[in-house]
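Chemist: Need coordinates for the following:
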Amino acid sequence: MRVLLERHYGYLFEPELLDEIEANGKCKLIKQGERLLDIGQEITVMPLIFSGAIKILREDDQGDELLLYFIEKGDTCAMTFSCCLGSGKSEIRAIAESDTELLMIPIEKMDEWMAKYQSWREFILDSYHTRMSELLETIDTLAFMKMDERIMKYLKDRAMVTNDDIIYSTHQDVARDLHTSRVVVSRLLKSLEREGKIELSRNHIKVLAL
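Modeler: Model prediction:
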C-alpha cells in the first residue's frame, strides 16, 4: 500500500499524513461495471484512486440516469464528503468504468484531517473545484451541444480516462449514460462512423478522432 500511496499521492501529502492514510485505509479492487456506491446508500468511506476510473451518475424520479463526470487515478470524489455533511446519504451512483484499485478512507477521518493537515485541506478543496467545473461542463453540454457532439465528447472522455481508444459499450449503454434513446444513439453513431470519427463493431466502439 505504501508504494502506491507514494507513487500517486506522495507529491501531495506529507509523510505524517501518508502514515495515517496507510494506517486507516483499506485497499479494494472494483471490477469493471461493479457498483461502488448507490443513491440513498449511507456513506461510510471515501475513495482515493490508485488506478482505473469511476463514473459518477445521477438518477431522476423515473429511474433514468445521467452521467455527471469521471474520476480517475490520483483523484477522489469530494461529493461523498459533501453528502456526509448533510444527510450522510449518497445523492450519486458510482460505477467502475474499468477495473479500479482504490483505497477506502473512513469518512470520520475526513474532517479530522481537514483541520490537521493543510495538504489534505487543499486536496479536498481542489477536488471540490474540479468536480464543480465538471458539473458546469455537463450543464453546458446539455444546454448548448447537439446530441452528436455530446456523444462524441462522451466517447472521447471515456477513452481518455481509460487510456484506451476502444469503448466496450452497447448503444443502449451509451443512451443510458446520456439520458436519451437507443434509436437516437444508433443513428448518430452511424453518422459519426461515416464521418470517419469512430469505427463501430459488435459491443464496442473505436474512437478515431481523439
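Chemist: Only C-alpha atoms from now on, for both contacts and neighbour counts.
Modeler: Will do.
Chemist: Can you get me a residue count around I30?
Modeler: As a burial measure, I30 scores 19 neighbours (other Cα atoms under 10 Å).
Chemist: Setting the sequence-adjacent residues aside, check what's closest to it.
Modeler: T100 (5.1 Å; Cα to Cα, 6 or more residues apart in numbering).
Chemist: Return the residues in contact with that neighbour.
Modeler: 29-32, 49-54 (Cα atoms under 8 Å, 6 or more residues apart in numbering).
Chemist: Apply 7 Å and report the result again.
Modeler: 29-31, 51-53 (Cα atoms under 7 Å, 6 or more residues apart in numbering).
Chemist: distance of it from M145?
Modeler: Per Cα to Cα, to the nearest Å, T100 is found 30 Å from M145.
Chemist: From the centroid of the protein, which residue is nearest?
Modeler: For the chain, the residue nearest the mean C-alpha position is F70 (2.6 Å; Cα atoms, centre = their mean).
Chemist: three-state assignment of that one?
Modeler: Secondary structure, DSSP: H, G, I helix; E, B strand; the rest coil: F70 is strand.
Chemist: Do you have the strands of the protein handy? List them.
Modeler: Under the criterion DSSP state E, strands of the chain are mapped to 26-30, 35-37, 45-51, 53-59, 65-72, 93-96, 100-106, 166-167, 198-201, 204-207.
Chemist: Can you tell me which helices and strands the third one packs against?
Modeler: Meaning strand 45-51. strand 100-106 (3 or more Cα pairs under 7 Å, 6 or more residues apart in numbering; DSSP states H and E).
Chemist: now the strand it packs on and strand 26-30, what's the angle there?
Modeler: 140 degrees (axes from the mean of the first three to the mean of the last three Cα atoms, to 10 degrees).
Chemist: quick one: contacts for G25?
Modeler: 103-105.
Chemist: so how far is K206 from it?
Modeler: From G25 to K206 the distance is 37 Å (Cα to Cα).
Chemist: Let's see this one next, to set against the first:
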Amino acid sequence: MSQELKEAYGFIFEEELIAEIEKIGILKSVKEGDIIIDINDYIKAMPLLLQGAIKILREDKEGNELLLYFLERGDTCALTLSCCLGETKSEVRAVVERDTSFIMVPIAKIEDWTVKYKSWRNFVFESYHSRLTEMLETIDTLAFMNMDERLLRYLQDKAKINQAEKLQVTHQQVAYDLNTSRVVISRLLKKLELEGKILLQRNHILVYDL
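Modeler: So this is what the prediction gives:
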C-alpha cells in the first residue's frame, strides 16, 4: 500500500500525513460493477482512490439513475465527506467503473487532520470545489445540451476515465447512465457514427472524437 499511496497522494500530502493514512487506513479492492456506497447508507469512512475509477450516480423517486461525475486516482467524493461529517445518509450511489483500489479513512480522523495538516484542509476544500464544478457541468448539459451532445460528452469522459478509446458498454448501460431509453441511445449512436465521431461494434464503442 505504501508505494501506491505515495504515487497517488505523495505530491499532495506531507510525509507525516501519508504515514498516518498508511497506519490507520483500510485498503480495499473492488471489481467493475460493484456498488461500494448505496443510497441511504450511513457512511463511517471516506475513500481515497489509489487506482481505478468510480462513477457517482443520483436516483429519482422512480428509481431512474443519472450520472453526476467520475472519480479517479487521487480523488475523494465530497458528497461522501459531507455525509461522514454530518452523520447523514448517502444521497448518491458509487459504482465501480473499472477495477479499483482505495483506502478507507475513519470519520474521526477527518476533522483531526483538517486542524492538524494544511495539505489535508486544502485537499478537502479542493474536493468540494471540484465536485461542485462537475455537478454544475452536469446541470449545464441537462439544461443546455441536446441529447446527442450529452451522449458524445459522456462517451468522451468515459473513454478518458477508462484510458481507452474502445469502450466495452451496451446501449442499455449508456441509457441507464443518461436516464433515457435504449431506443433513443441506439438512434443517436448511429447518428454519431455517421458523423464519423464513433464506430459501433458488438458490445463495444470506439470513440474517435476525443
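Chemist: overall similarity of the pair, as a TM-score.
Modeler: Once superposed, the chains reach a TM-score of 0.97 (TM-score structural alignment, normalised by the length of the first structure), with 210 aligned residues with a Cα RMSD of 0.9 Å.
Chemist: rewinding a little: hmm, which of the contacts of T100 of the first structure are the buried ones?
Modeler: 30-31, 51-53 (16 or more other Cα atoms under 10 Å).
Chemist: now, which of those residues sits nearest K190 of the first structure?
Modeler: Distance to K190 of the first structure, by Cα to Cα, is smallest for A53 among these, at 27.1 Å.
Chemist: how close does that closest one sit to E108 of the first structure?
Modeler: Counting by Cα to Cα, the gap from A53 of the first structure to E108 of the first structure is 24 Å.
Chemist: hmm, back to that, nearest to G74 of the first structure, of the contacts of T100 of the first structure?
Modeler: For the contacts of T100 of the first structure, the nearest to G74 of the first structure is S51 (7.9 Å; Cα to Cα).
Chemist: So the residue of the first structure positioned farthest from its centre versus L208 of the first structure, what's the distance?
Modeler: What lies farthest from the middle of the first structure is R194; by Cα atoms, centre = their mean that is 30.0 Å. Using Cα to Cα, R194 of the first structure is found at 12 Å from L208 of the first structure.
Chemist: repeat for K156 of the first structure
Modeler: For K156 of the first structure, the distance to L208 of the first structure - Cα to Cα - is 9 Å.
Chemist: Which one's more surrounded, these two?
Modeler: Just comparing K156 of the first structure and L208: by other Cα under 10 Å the higher neighbour count belongs to K156, 20 against 13.
Chemist: Surely K206 of the first structure touches S169?
Modeler: No - using Cα atoms under 7 Å, K206 of the first structure makes no contact with S169, being 10.4 Å away.
Chemist: so what's the closest residue to L206 of the second structure other than its chain neighbours up against?
Modeler: Spatially, and ignoring its direct neighbours in sequence, L206 of the second structure is nearest to K166 (4.3 Å; Cα to Cα, 6+ apart). Contacts for K166 of the second structure (Cα under 7 Å, 6+ apart) come out as 204-207.
Chemist: Over to D75 of the first structure?
Modeler: Per Cα under 7 Å, 6+ apart, neighbours of D75 of the first structure: 48-49.
Chemist: same question, Y9 of the second structure
Modeler: G74.
Chemist: Could you measure from it over to E62 of the second structure?
Modeler: From Y9 of the second structure to E62 of the second structure the distance is 39 Å (Cα to Cα).
Chemist: Summarise which helices and strands the longest helix belonging to the second structure is packed against.
Modeler: The helix spanning the most residues in the second structure, taking DSSP state H as the definition, is helix 118-144. Counting contacts by 3+ Cα pairs under 7 Å, 6+ apart, helix 118-144 of the second structure is packed against strand 65-71, helix 78-86, helix 107-116.
Chemist: Mean deviation, that helix versus the first structure?
Modeler: Helix 118-144 of the second structure differs from its equivalent in the first structure by a mean of 0.3 Å after superposition (mean Cα distance after the TM-score superposition for the first structure).
Chemist: Would you check the span in the first structure matched by that helix?
Modeler: Counting by TM-score structural alignment, helix 118-144 of the second structure falls onto residues 118-144 of the first structure.
Chemist: ditto for stretch 12-27 of the second structure
Modeler: Against the first structure, stretch 12-27 of the second structure falls on residues 12-27 (TM-score structural alignment).
Chemist: how about that stretch: buried residues?
Modeler: 13, 17-18, 21-22, 25.
Chemist: what's the answer for stretch 60-69 of the second structure, then?
Modeler: With the criterion 16+ other Cα under 10 Å, stretch 60-69 of the second structure contains buried residues 65-69.
Chemist: How about stretch 195-207 of the second structure?
Modeler: Here stretch 195-207 of the second structure shows 198-200, 205-207 as buried, counting by 16+ other Cα under 10 Å.
Chemist: Turn those into a markdown table, including distance to I161 of the second structure.
Modeler: Output for those, formatted as a markdown table (distance: Cα to Cα, whole Å):
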| residue | distance to I161 of the second structure |
| --- | --- |
| I198 | 17 |
| L199 | 19 |
| L200 | 19 |
| I205 | 15 |
| L206 | 14 |
| V207 | 13 |
